[in-house]
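> Return atomic coordinates for the entry below.
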Amino acid sequence: MNLPVVPFGKPRGERADAVRNRERLLQTAREMIAECGTQKVTMDGLAERAGLGKGTVFRRFGTRAGIFQALLDEDERRFQEQVMFGPPPLGPGAGPVERLIAYGRARIAFLLDNHGTARASLDRTKPIPVGGATMTRPHIRMLLGQIRPSPPYPDTLAVQLTAALEGPLLLYLSMDEAAAEPAPEAHPLAESWQNLIQRLLPEAHFPQ
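The predicted structure is shown next:
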C-alpha cells in the first residue's frame, strides 16, 4: 500500500485571485532564479517584477525563505508522485530493500539538483529540520514493514534512517556557498546511503 502524497502547495479552498497571484509569484520567482540566481531574489524585487503589492508577497510567503520553500514544495509534490506512481525501483514494483536504496539516492539527487532553492529555503533563525514535512520517514517505515524477515524495532529504525539520510544532506545544504561545490553524478552521500542499507539489510532480507 502506498502512502498518500503529502499536501504541499496551495491550501484547498483558496479564492481564484489568490491562486492566480500565487502561481504568478512562483513563476516570476523561477524566472528570476534562472536569470540571476537565488541570492538576487528579494521580497521587494519579486513584488515589483510580478506587478503585485509587497503586502501580497508577505501575506503569501511570510519571509524570503518562504518564497523558496513554496518553490521547493511544488517540486516536492512532483518528486512524491514519482515515488508513489512512477516506475520501479523508485516507484512500486520493486522489492522493499531495492526501493529503499533507490529512494535515498533519488532523495539526495533531488535536493542536490535543487541545491540553491533548498539552501535559500532554510530559515537560519531556526533549527535545521530533519525529515520534517517530507515523506521520508513514513515512506521508509512502510518499506521496512514489507521486508521479510522483518528488521527489529522498525519504528525507531525508520527515525534513525531518516536522520542518516536527511541530516548530513541538510548540513551540506547549510554550508557556506563557497564550500558547496557542484555534486558529481555518483555523489558520496548517495554512495554512502546505499552502502549503509546494504550492510544494515543484507540480501537475506529480500523477500523470498
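> rest of the way, CA atoms for contacts and neighbours
Will do.
> doesn't residue 34 fall inside a strand?
No - using DSSP: H, G, I helix; E, B strand; the rest coil, the assignment for residue 34 is helix, not a strand.
> That one - how many residues pack around it?
10 (other C-alpha atoms under 10 Å).
> same check, this time on the one 5 residues further on
Residue 39 is flanked by 11 other residues according to other C-alpha under 10 Å.
> what do you get for residue 88?
For residue 88, using other C-alpha under 10 Å, the count is 16.
> Can you tell me the element the residue most central in space within the chain falls in?
Centre of the chain computed as the mean C-alpha position; nearest residue by C-alpha atoms, centre = their mean is residue 76, 5.2 Å away. Using DSSP states H and E, residue 76 maps to helix 64-85.
> in that helix, what counts as buried?
64-77, 79-80, 82-84 (16 or more other C-alpha atoms under 10 Å).
> again with stretch 134-154
Within stretch 134-154, the residues that count as buried by 16+ other C-alpha under 10 Å are 134-147, 154.
> Here is a second sequence; please produce its structure as well for comparison:
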Amino acid sequence: MPERTRKDATRNREAVLAAADALFTRCESPDSVTTADIAAAAGVGKGTVFRAFGDRAGLLRALYEARLEPVRAAVEAGPPPLGPAAPPRDRALALLDAVLCFKLDNRRLALALEGSGGSEGSSPYRAEHYERWHGLLREVLDQVPGLTDSAFTAHALLAATRADLVEHLAGERGLPRERMRADLAALARRVLAPGGAE
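Take a look at the predicted model:
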C-alpha cells in the first residue's frame, strides 16, 4: 500500500509539473495561471498540488529547477565554454549567455518566479534560484585577474538578465534573441576587460 501511494504521488507530481509547464508556455501573463488551472489541467485536485509543492511559489520553484537542471549540469561539469576547464572570462561570458537564453526560453515562468521573489513579499535577490546564479557567476569572476569585487560585478551583470528586462526587450520591444545575446556579451566583455572593472 505505501509503495502504491508513493507511485501515485510521483505520478501526480509529474502530471502537475507537466501541466504547469504547458500552461506557462502558452499564457500571455504568468499571473493568469492559477493553482486551480494547473490542478484541472493535471487531472488532480488542488489539495494534491498543495501537498506536493506547498503553494504556488513552491510549484514555480520546482518547475524552474526542473528546467534549469541541464544548464546547471553544463556549468558544473560540462566542457568549455561553460565547464570548469574554460578560461574564466570565457566561462563568465558563456554563463551569462546561458542565463539569458534560459530566461528567453522560459520567459513566462521566469517572470512569475522573479515577480514572486520566491515567497510572498520577499526580494527576488533572496530567492534560491538567484542566489545560485549569483554564486556560480561570482565563483567564476573570482578567477578573473584584476577584478576587485566579484560579488558586486556578478550582481551588476545578472541585472541585465532580469526576467522583467528580458520581457521588456524581447516581448515589448521585439528585440531579436541574437541581438540581445550580442549586446550582453559586449557589455560583459567591457566590464571584464583588463582594467575595465577598476
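> before we move on, the earlier item: which two from the buried residues of stretch 134-154 of the first structure end up farthest apart in space?
Pairwise distances across these peak at 22.1 Å for 134 and 147 (criterion: C-alpha to C-alpha).
> Break down the first structure into its helices, ranges please.
All helices of the first structure, identified by DSSP state H, fall at 16-36, 43-50, 54-61, 64-85, 96-113, 115-121, 136-146, 154-173, 188-200.
> so who does residue 53 of the first structure touch?
Contacts for residue 53 of the first structure were tallied using C-alpha atoms under 8 Å, 6 or more residues apart in numbering; they are residue 47.
> Mind telling me what it corresponds to in the second structure?
Residue correspondence to the second structure (TM-score structural alignment): residue 53 of the first structure is matched to residue 45.
> how close does its match sit to residue 21 of the second structure?
Remark: distance between residue 45 of the second structure and residue 21 of the second structure (C-alpha to C-alpha, to the nearest Å) = 17 Å.
> Check residue 81 of the second structure too.
Using C-alpha to C-alpha, residue 81 of the second structure is found at 29 Å from residue 21 of the second structure.
> just residue 186 of the second structure next, same as before
For residue 186 of the second structure, the distance to residue 21 of the second structure (C-alpha to C-alpha) stands at 32 Å.
> More neighbours: which of the two?
Comparing residue 186 of the second structure with residue 21 by other C-alpha under 10 Å, the one with more neighbours is residue 21, at 19 against 13.
> Quick check: the more buried one touching residue 64?
No - the pair residue 21 of the second structure / residue 64 is not scored as a contact, 9.2 Å apart, by C-alpha atoms under 8 Å.
> so what sits against both of those two?
By C-alpha under 8 Å, 6+ apart, no residue touches both residue 21 of the second structure and residue 64.
> now the equivalent of residue 120 of the first structure over in the second structure: how far from residue 33 of the second structure?
Using TM-score structural alignment as the criterion, residue 120 of the first structure maps onto residue 112 of the second structure. As judged by C-alpha to C-alpha, residue 112 of the second structure and residue 33 of the second structure stand 9 Å apart.
> Between the two, which has more neighbouring residues?
Set side by side, residue 112 of the second structure and residue 33 show more neighbours around residue 112, with 23 against 17, by other C-alpha under 10 Å.
> Excluding chain neighbours, what is closest to the more buried one?
Nearest non-adjacent residue to residue 112 of the second structure, counting by C-alpha to C-alpha, 6 or more residues apart in numbering: residue 30, 5.3 Å away.
> Number of residues surrounding the one you found?
19.
> Please apply the same query to residue 120 of the second structure.
By the criterion of other C-alpha under 10 Å, residue 120 of the second structure has 9 neighbours.
> again with residue 200 of the first structure
Around residue 200 of the first structure there are 11 residues (other C-alpha under 10 Å).
> And residue 156 of the second structure, what's its match in the first structure?
Counting by TM-score structural alignment, residue 156 of the second structure lines up with residue 164 in the first structure.
> That match: how many residues sit nearby?
A count of nearby residues for residue 164 of the first structure, using other C-alpha under 10 Å, gives 17.
> could you list every residue that touches it?
Here residue 164 of the first structure is in contact with residue 193 (criterion: C-alpha under 8 Å, 6+ apart).
> let's go with 7 Å and repeat that
By C-alpha atoms under 7 Å, 6 or more residues apart in numbering, the contact set of residue 164 of the first structure is empty.
> what do you get for residue 85 of the first structure?
Residue 85 of the first structure sits in contact with 91, 92, where contact means C-alpha under 7 Å, 6+ apart.
> quick one: it from residue 142 of the first structure, how far?
Separation of residue 85 of the first structure from residue 142 of the first structure (C-alpha to C-alpha) stands at 15 Å.
> Then residue 108 of the first structure?
Counting by C-alpha to C-alpha, the gap from residue 108 of the first structure to residue 142 of the first structure is 19 Å.
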